[in-house]
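Q: structure, please.
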Amino acid sequence: MIQYDRSRRRFAIALAAMAGFVDAVGFLSADGYFVSFMSGNSTRLGVSLGTDPIRAAMPAMLIAGFLAGVTAGALISRAAGSLRKPAVLALVALSLFVAASGRALGLPAVMLGAMVLAMGALNNTFQRRGEVSVGLTYMTGALVKLGQGLANAIGGQPNTGWQSWAMLWGGLLSGAVLGAFLQDRLPLGCLWIAAGYCAAMIAVAFRLPAES
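A: This is a model prediction of the structure:
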């Protein structure tokens, strides 16, 4: 996060907000399962396997869908070259439009499958040397770096950019609040909003300065 310029940091925060929005909608739509937080789904998978294996199907399918999204996003990212960000976001936006359509048609499996695919693909947006450099759908790493930065600040060491990690976490949290609000009050419209927002982010991605 801190190795990027201000415009890319803001872009990352905007995308993390979208991830929080979608995950909140998914969480409320899938009986407490996640469409972006696979650590939580992995724990639920383990608990189900240890107590009630029949219930393991849901977290297993969500994890598989997320993995498929990461894989598809990585392949598209490699093929797109310098246009990686808009190409990956185009896949995310298309998946979110499919999710919104699935909800409108009363097909919850299509909705959740497309949502989890979108969230997996989204993590390919920021890469360095072929590796994910900013996780947009999970915040454990960001909170660890935030805590380390706060420790450095308390100890009088140089600023390590903890504010950027705090804003990234805050972006996801803000998106989750809005997603939960709209899922409660506008359930048939919230995924269309997320898809439209992602489409707008494609245009923003094209306008980012060229990477050095």
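Q: for the rest of this, base every contact and every neighbour count on C-alpha atoms.
A: OK.
Q: for the one helix or strand residue 41 maps to, packing partners?
A: Using DSSP states H and E, the element containing residue 41 is helix 38-51. Using 3 or more Cα pairs under 8 Å, 6 or more residues apart in numbering; DSSP states H and E, the elements in contact with helix 38-51 are helix 57-80.
Q: second chain to compare with the first, below:
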Amino acid sequence: MHRYDPGRQKLALGLAFLAGQTDAIGFIVAGGYFTSFMSGNTTRLGVDLIENPAVAYLPVVLIASFLGGVVAGSLVIGKWQRRRKTVLLTIVASVLGAAAIAAACGLQLVFLTLAAAAMGAANNSFSRDGEVTVGVTYMTGALVRFGQGIAARLSGRSTGTMRGYGALWAALAAGAASGAGLHSLSPTGAPAACFVIAVLLCLGAYRVERNDS
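A: Modelled structure (predicted):
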């Protein structure tokens, strides 16, 4: 995070918020499965294979959709060198828009599949040489870096490289709370809020990349 300018840091925080919101809505809709947290889905898959094989297809579908989104997003940023964040987030917003329509129509599995694909693609927003530099939908690495930063501070060492990761986790948590609240107010309309936020992030990415020109 510390390597990026303030505009990109805000974009990363916004994407983490979006991921938390989308994941919380998906978690409720799917009854305990995730649209962005594939470690959790992998654990659920292992448990379901033993305890309830009839529903083991759902984590498989979500993992496959997420992986497909990662692949598609990586291909996009590999092709579009200029304003690749804008192009990528336009696609993410479009997919979330389709997911919102599916949710409004009561097509829950379609919504979950599209939401997982969008979250997979979004992880390509911050990458360098084909490697993700900031994971915006999963926070284990961010928490590890945050913990290392705390340890460094307690030891009297510099913590510059660890800055921002606590905020990234907090953004995801805030997004999750927002998603749960929105779903309680409007189960079919909550996914539309994810689409709106994705559009705003797309505009933010455009401004950031325009300033680079």
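Q: secondary structure element holding the residue lying farthest from the centre of the second structure?
A: Note on the second structure: the largest C-alpha distance from the chain mean falls to residue 156, namely 33.7 Å (Cα atoms, centre = their mean). Assigned by DSSP H and E, residue 156 of the second structure belongs to neither a helix nor a strand.
Q: residue 191 of the first structure in helix, strand or coil?
A: helix (DSSP: H, G, I helix; E, B strand; the rest coil).
Q: that one and residue 151 of the first structure, how far apart?
A: Separation of residue 191 of the first structure from residue 151 of the first structure (Cα to Cα, to the nearest Å) stands at 39 Å.
Q: more neighbours: which of those two?
A: Comparing residue 191 of the first structure with residue 151 by other Cα atoms under 10 Å, the one with more neighbours is residue 191, at 29 against 13.
Q: nearest residue to the more buried one other than its sequence neighbours?
A: Using Cα to Cα, 6 or more residues apart in numbering and skipping the chain neighbours, the partner closest in space to residue 191 of the first structure is residue 100 (5.0 Å).
Q: can you check residue 72 of the second structure too?
A: Nearest one to residue 72 of the second structure, counting by Cα to Cα, 6+ apart, is residue 121 at 6.5 Å.
Q: about what we covered before: how big's the offset between the helix holding residue 41 of the first structure and the second structure?
A: Superposed on the second structure, helix 38-51 of the first structure shows a mean distance to its aligned partners of 1.0 Å (mean Cα distance after the TM-score superposition for the first structure).
Q: could I get the buried residue list for that helix?
A: By neighbour count on 16 or more other Cα atoms under 10 Å, the buried set for helix 38-51 of the first structure is 38, 41-42, 44-46, 48.
Q: then stretch 142-154 of the first structure?
A: So stretch 142-154 of the first structure, judged by 16+ other Cα under 10 Å, has buried residues 142-143, 145-146, 149-150.
Q: which residue numbers in the second structure go with that stretch?
A: On the second structure, the counterpart of stretch 142-154 of the first structure by TM-score structural alignment is residues 142-154.
Q: tell me the contacts of the residue nearest to residue 72 of the second structure?
A: 66, 68-74, 88, 92 (Cα atoms under 8 Å, 6 or more residues apart in numbering).
Q: swap in 10 Å and give it another go.
A: The contact partners of residue 121 of the second structure, taken as Cα atoms under 10 Å, 6 or more residues apart in numbering, are 65-77, 88-89, 91-92, 95, 115.
Q: now the helix or strand where it lies on the first structure. Mean distance?
A: Assigned by DSSP H and E, residue 121 of the second structure belongs to helix 108-122. Aligned to the first structure and superposed, helix 108-122 of the second structure gives a mean residue distance of 0.8 Å (mean Cα distance after the TM-score superposition for the first structure).
Q: and the longest helix along the second structure, how far out from the chain middle?
A: If you go by DSSP state H, the second structure has its longest helix at helix 6-30. Centroid displacement of helix 6-30 of the second structure relative to its chain, using Cα atoms, centre = their mean, to the nearest Å, is 5 Å.
Q: could you check the angle it makes with helix 57-79?
A: On the basis of axes from the mean of the first three to the mean of the last three Cα atoms, to 10 degrees, helix 6-30 of the second structure is oriented at 160 degrees to helix 57-79.
Q: equivalent range in the first structure for helix 6-30 of the second structure?
A: Helix 6-30 of the second structure maps onto residues 6-30 of the first structure, going by TM-score structural alignment.
Q: gap between the host helix or strand of residue 197 of the first structure and the chain center?
A: Using DSSP H and E, the element containing residue 197 of the first structure is helix 190-207. Mean-position distance between helix 190-207 of the first structure and its chain equals 13 Å (Cα atoms, centre = their mean).
Q: in that helix, what counts as buried?
A: 190-195, 197-199, 201-202, 205.
Q: likewise for stretch 129-144 of the first structure?
A: In stretch 129-144 of the first structure, counting by 16+ other Cα under 10 Å, buried: 133-139, 142-143.
Q: same thing with stretch 76-88 of the first structure?
A: Buried, per 16+ other Cα under 10 Å, within stretch 76-88 of the first structure: 76-77, 84-88.
Q: what span of the second structure is it aligned with?
A: So stretch 76-88 of the first structure sits over residues 76-88 in the second structure, by TM-score structural alignment.
Q: what's in contact with that stretch?
A: 11, 70, 72-75, 90-94, 118, 121-127, 129-130, 201-210, 212-213.
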